[in-house]
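Undergrad: Just to be clear, the model below is a prediction. Sequence and coordinates:
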Amino acid sequence: MGFLSVLSLAQRWAAERLEPGAAAVDATAGGGVDTLFLARACGPKGRVYAFDVQRDAVNRTRERLAAAARDSESGSGNGSIARRASGGGSAPPSLAPVELLLAGHERMAELVAPEHRGRIRAVMFNLGYLPGEGGDRSIVTRPETTVAALEAALGLLAPKGIVTAVLYPGHEGGDIEAAAVEAWAAALPSVLAQSVQYRFPQKPSAPYLIAVSKR
């Protein structure tokens, strides 16, 4: 049996902190994979915020949520699909309301509702560019805004909450961003947070994971 992928481990660590009614943030919505995962984990009484600067990413995330809503309806045969939040996200009754935000993740401290500040249980980052057909690979996450977003995320976390960041050193500029995130995590005071790295050392260009758990 092999090791978990970095994406699977990020979700596992986030799931350990989440429970029905929790609030969480997808800092890089992309195709909506983590957004949907968080919405399922938080449940209908929770709340999820999903950020992306690309309208295509927001649309893909909205479509993934809508597909989950259709699957839920066809499987259960009941329940209406509620339109959710200002971003126009949709969610079936089994999912948390999702607020889709066409905005940089460095603005999360400003855009997360006051009642959820200091109560967020998980913030997930999947850095780099928007994958898949039609994704613009010239639009990538940047060290300066990523580190600012990580700082904001840490401030929003509840005690024992977690930030996960999947890093991609293999694309142009990705190694610089990864080094900046590593330096940020390593410099955190141990009384504030604990950080960990999960990496495959035989594949130095492969994606890897850094996670930070707030004390």
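TA: Thanks, I have the structure now.

Undergrad: use CA for all of it now, contacts and neighbours both
TA: Will do.

Undergrad: name the helices or strands packed onto the strand or helix carrying residue 195?
TA: When secondary structure is defined using DSSP states H and E, the element that contains residue 195 is strand 193-198. Where contact means 3 or more CA pairs under 8 Å, 6 or more residues apart in numbering; DSSP states H and E, strand 193-198 is packed against strand 208-214.

Undergrad: Next up, a structure to set beside the first:
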Amino acid sequence: MQTIKNSLGQSHEYIKMFVKEGDTVVDATCGNGNDTAFLASIVGENGRVFGFDIQERAIFNTTKKLKDLNLSGRVTLIKDGHQNMDKYVDSPVKAVMFNLGYLPSGDHDLGTRPETTIDALSKSMELLITGGIITVVIYYGGDSGFEEKEKVLEFLKSIDQKRFIVQRTDFINQANCPPILVCIEKIS
């Protein structure tokens, strides 16, 4: 039986539509390494993944996951904020994935912030090749994320429609602040 996937599952489906073996991609928020491993499996041995996180624990968790899956050789992990990706990524990219919020089961005070996220999104759009995609899963609710959600969504509305298509997907009948998926495709 087919069902509508949650925001994270939908982001993976979009990424699979755009990313092919040999591509260069970015995981802007490594977390526990799930998206990093997902991207590494798609780009294959000839592709490249750059993964960013500010937390040592996230880099450790991601390193372990990649090693366990034998995917380490195609990934460069960087303990730095995603807003600095342009200092490390030296070639155009096909996709960038963001999961906003905090590290699952981690310190809720160490999450993404609107200013650095907007800066990282701007840099991602410049690194992105025409025909590439950025996915942003916006987690909010509980004790964090409301300010980031509002500021990021406001920024996304201002993106030049002649250069990018921006799509927002919400689950409007779900309780407890369900994540929002935003996809940004570079068209020129």
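TA: Cool, the structure landed. For clarity, every value in this text was computed on a predicted model and none was experimentally measured.

Undergrad: quick revisit: so how much does the strand holding residue 195 of structure 1 differ from structure 2 once superposed?
TA: Superposed on structure 2, strand 193-198 of structure 1 shows a mean distance to its aligned partners of 0.5 Å (mean CA distance after the TM-score superposition for structure 1).

Undergrad: can you list the residues that contact that strand?
TA: Residues outside strand 193-198 of structure 1 that contact it (CA atoms under 8 Å, 6 or more residues apart in numbering): 6, 185-186, 188, 208-215.

Undergrad: any idea which helix or strand carries residue 159 of structure 1?
TA: For residue 159 of structure 1, the element it lies in under DSSP H and E is strand 157-167.

Undergrad: That strand vs structure 2, mean deviation?
TA: Once the two models are superposed, strand 157-167 of structure 1 sits on average 0.5 Å from its counterpart in structure 2 (mean CA distance after the TM-score superposition for structure 1).

Undergrad: which parts of that strand are buried?
TA: 157-159, 161-167 (16 or more other CA atoms under 10 Å).

Undergrad: what's near enough to touch residue 129 of structure 1?
TA: If you count contacts by CA under 8 Å, 6+ apart, residue 129 of structure 1 has them with 135-141.

Undergrad: Just the buried ones from these?
TA: Using 16+ other CA under 10 Å as the burial test, these include 140-141 as buried.

Undergrad: Mind checking which of the contacts of residue 129 of structure 1 land in strands?
TA: For the contacts of residue 129 of structure 1, membership in strands holds for none, with DSSP state E as the criterion.

Undergrad: and the helix ranked longest in structure 1, which residues are buried?
TA: Once structure 1 is assigned using DSSP state H, the helix that runs over the most residues is helix 55-76. By 16+ other CA under 10 Å, the buried positions in helix 55-76 of structure 1 come out as 56-66, 68-70, 72-73.

Undergrad: Where in structure 2 does whichever helix or strand residue 146 of structure 1 is part of fall?
TA: With elements delineated by DSSP H and E, residue 146 of structure 1 resides in helix 143-156, which encompasses its position. Using TM-score structural alignment, helix 143-156 of structure 1 lines up with residues 114-127 of structure 2.

Undergrad: contact partners of the matching stretch?
TA: Residues from elsewhere that reach stretch 114-127 of structure 2, judged by CA under 8 Å, 6+ apart: 81-86, 91-93, 96, 134, 147-149, 151-152, 155, 186.

Undergrad: Among the residues you listed, which lie within strands?
TA: Checked against DSSP E, the contacts of stretch 114-127 of structure 2 include these in strands: 93, 96, 134, 186.

Undergrad: what residue of structure 1 matches up with the first one?
TA: So that's residue 93 of structure 2. Using TM-score structural alignment to pair residues, one finds that residue 93 of structure 2 aligns to residue 120 in structure 1.

Undergrad: For residue 22 of structure 1, see how far away that match is.
TA: The spacing between residue 120 of structure 1 and residue 22 of structure 1, counted by CA to CA, to the nearest Å, is 7 Å.

Undergrad: Have a look at these two and say which one is more surrounded.
TA: Set side by side, residue 120 of structure 1 and residue 22 show more neighbours around residue 120, with 28 against 23, by other CA atoms under 10 Å.

Undergrad: contacting residues around the more buried one?
TA: Per CA under 8 Å, 6+ apart, neighbours of residue 120 of structure 1: 22-25, 156-158, 161.

Undergrad: Go through these and name the one nearest residue 171 of structure 1.
TA: Distance to residue 171 of structure 1 across the contacts of residue 120 of structure 1 (CA to CA) is lowest for residue 25, with 24.9 Å.

Undergrad: any idea whether the closest one is helix, strand or coil?
TA: For residue 25 of structure 1, the secondary-structure state derived from DSSP: H, G, I helix; E, B strand; the rest coil is strand.

Undergrad: One more: the one 4 residues further on?
TA: Assigned state for residue 29 of structure 1: coil (three-state reduction, three-state DSSP).

Undergrad: what range in structure 2 matches the strand holding residue 195 of structure 1?
TA: Residues 164-169 of structure 2 are where strand 193-198 of structure 1 lands when matched by TM-score structural alignment.
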